[in-house]
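My questions concern the predicted model and sequence given below.
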Amino acid sequence: MQSGPGGQPVLAAGTQGAYSRRWSAVHCGYSLQIRPLRLQDSGLYRAWLALQSPPINITRDFTLRVYEKLQEPNITVSSQITKDGACHITLICSLQQAGEDVQYGWAPLGQGAVMSCGGTTLHVSWTPGVSDSYRCTISNPVSQSSSSVPARPLCSASFLPRSLKKEFLLFLILGALQIE
């Protein structure tokens, strides 16, 4: 039994099962605590409040959501350099265990950048001087984390597929021969 408003006693009844040793009622304020809190504690709950004098019973349903601190996201990259020299980059931001209510974002977006509906993927036509790197930021209601990738190496000859490298090298040699 605990004190309620104006010192009136409130009955606090325990629960059985997994919570029987992990919950406690805070003396003031009609708060319940579950400690230690676990991810699997997320779900629907019902609380009953019973005042003895005057006799009042109150029932409330609520949803408990438990979140974890987010780890640093992984960025998967692919790029393609077209014959006209344009570099198209696709960046995919991911987490091993995303959990619920995770939001994704990219910066900078810039002109011509297209972000997928969920924000996990960014398509960019990159030109030198526009942006040195792209950053994926993830967040949930309790934490935020980010990771970045440099753009310039993705659009260099060393990142090109082997067949395109040969074409690029041949183009450079022919260009040099014409200069002389």
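Nice, I can see it. Numbering: from 1, shown residues only.

Going by C-alpha atoms from here, please, whenever you check contacts or count neighbours.
OK.

those helices in the protein, which residues are they?
Chain-ordered helices for the chain, with DSSP state H as the definition, fall at 162-179.

Can you pull up the most central residue in it?
Closest residue to the average C-alpha location of the chain: I138 at 3.4 Å, with Cα atoms, centre = their mean.

neighbours around the residue lying closest to that residue once chain neighbours are set aside, how many?
Excluding its sequence neighbours, the residue lying closest to I138 (Cα to Cα, 6 or more residues apart in numbering) is Y104, at 4.6 Å. Applying other Cα atoms under 10 Å, we find 23 other residues in the vicinity of Y104.

Y104 and Q178: what is the separation?
Relative to Q178, Y104 is positioned 49 Å away (criterion: Cα to Cα, to the nearest Å).

hold the first one in mind and look at this next one:
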Amino acid sequence: MIFSWWRLCLLMLMISSQVYSARNVLCVVGESVNLSFSELNPGPYSEISWFYNETQKILLWEREEQTKIFETNMKTRIHLGDDNITLHIRQLRKEDSSTYKLQASLLSTRQELSEHVRLDVYERLTKPKIALSLSSNDNGTCLINATCSVEQIRENVTYNWIPLGQRTKASSEGIILSIRWKPGDPDQYTCIARNPVSNSSYTIFASKLCAGKTSRMSLKLLVVILSSIFSLLFVLN
């Protein structure tokens, strides 16, 4: 009896822990996509159903019946392909991202076949914007803190700062670039923003950003040198 209970518990655990593997499809907002089985029995079928978010039925095809499209925000943007199984979605929106389920019934045996397809819809990234903070040291070094960002902050975006040249202390990953720059150091730094469907970049030039800072530092240094010379002449006289 105890053994039977253990077998029952083990069976329930196995059922509850079953997971499915879904193909992943990446698309861009405003474009179109065709979703279908990756490997499918050639049919014929008696019924085809498409589900959004696995449970919400959005389309039903029955043999010798008119295709039914259910009332959802996708109703005017979906239709079934000529093969009576491929789901076509046009004018994709971000909210179309979901796990879709295709369920098909074989005409001969009534056997049900199903597959899940994960659709992720992203926007193309806009040109990054750069926020700057500049300061200077007395030793002639210009301190640059640059923050890179795009409008699509929730688009699974990654950032990299790429310097032109080898001698640099720039951080290679993340939205912030922090460097101590002086004339002769690498001048060009590019922020590259990426998401799964696009990338965009923006380049800054340290020499231009630090032009005012370095000139003011040079002026301060000149004032200090001249003051020292005049003081020395005064003492000698």
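Thanks, I have the structure now. Just so we're clear, the structure is a prediction, and the values are computed from it rather than from any experiment.

Can you calculate the TM-score here?
The TM-score (TM-score structural alignment, normalised by the length of the first structure) is 0.78; 170 aligned residues with a Cα RMSD of 2.9 Å.

Against S131 of the first structure, how distant is the residue nearest to I138 of the first structure?
Here the criterion is Cα to Cα. By it, Y104 of the first structure lies 19 Å from S131 of the first structure.

before we move on, what about A25 of the first structure?
When distances are taken as Cα to Cα, A25 of the first structure and S131 of the first structure turn out to be 54 Å apart.

Repeat that for R22 of the first structure.
Computed with Cα to Cα, the distance linking R22 of the first structure and S131 of the first structure is 51 Å.

List the contacts of the closest residue to S114 of the second structure other than its chain neighbours.
Nearest-residue entry for S114 of the second structure: Q103, 4.4 Å, with adjacent residues in sequence omitted and distances by Cα to Cα, 6+ apart. Residues counted as contacts of Q103 of the second structure (Cα atoms under 8 Å, 6 or more residues apart in numbering) are I48, S49, W50, E112, L113, S114, E115.

Next, count neighbours for the third one.
W50 of the second structure has 27 neighbours, counted by other Cα under 10 Å.

Which residues are in contact with it?
By Cα under 8 Å, 6+ apart, W50 of the second structure lies in contact with K57, I58, L59, L60, L87, Y100, K101, L102, Q103.

switch to 6 Å and redo it
Listed by Cα atoms under 6 Å, 6 or more residues apart in numbering, the contact partners of W50 of the second structure are K57, I58, L59, K101, L102.

I'd like to know how many residues surround the third one.
Right, L59 of the second structure. Here the count is done by other Cα under 10 Å, and L59 of the second structure has 22 residues near it.

can you pull the buried residues of the host helix or strand of it?
Per DSSP states H and E, L59 of the second structure falls inside strand 56-62. Within strand 56-62 of the second structure, the residues that qualify as buried by neighbour count (16 or more other Cα atoms under 10 Å) are K57, I58, L59, L60, W61.

Please apply the same query to stretch 74-84 of the first structure.
Along stretch 74-84 of the first structure, these residues count as buried under the neighbour rule (16+ other Cα under 10 Å): N74, I75, S79, Q80, I81.

Now the third one: closest residue in space, sequence neighbours ignored.
Spatial nearest neighbour of S79 of the first structure, chain neighbours left out: I89 (4.3 Å); criterion: Cα to Cα, 6+ apart.

Repeat that for the first one.
Once flanking residues are discounted, N74 of the first structure sits nearest to S94: 5.3 Å by Cα to Cα, 6+ apart.

which residue lines up with the one you found in the second structure?
Using TM-score structural alignment as the criterion, S94 of the first structure maps onto S149 of the second structure.

next one: T59 of the first structure
Using TM-score structural alignment as the criterion, the counterpart of T59 of the first structure in the second structure is S114.

Sort out which residues of the strand of greatest length in the second structure are buried, please.
Determined from DSSP state E, the single longest strand within the second structure is strand 112-122. Buried residues in strand 112-122 of the second structure, counting neighbours by 16+ other Cα under 10 Å, are found at E115, H116, V117, R118, L119, D120, V121, Y122.

Mind putting those into CSV with distance to S231 of the second structure?
Formatted as CSV, these follow (distance: Cα to Cα, whole Å):
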residue, distance to S231 of the second structure
E115, 87
H116, 84
V117, 81
R118, 77
L119, 76
D120, 72
V121, 71
Y122, 67
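
what residue of the first structure takes the place of I192 of the second structure?
For I192 of the second structure, the residue aligned by TM-score structural alignment is T137.

now K101 of the second structure
Alignment note: K101 of the second structure maps to R46 in the first structure; criterion TM-score structural alignment.

can you tell me which residues contact its match?
With contacts defined as Cα under 6 Å, 6+ apart, the neighbours of R46 of the first structure are R60, D61.

Tell me the spacing between it and Q40 of the first structure.
Relative to Q40 of the first structure, and taking Cα to Cα, R46 of the first structure is found at 17 Å.
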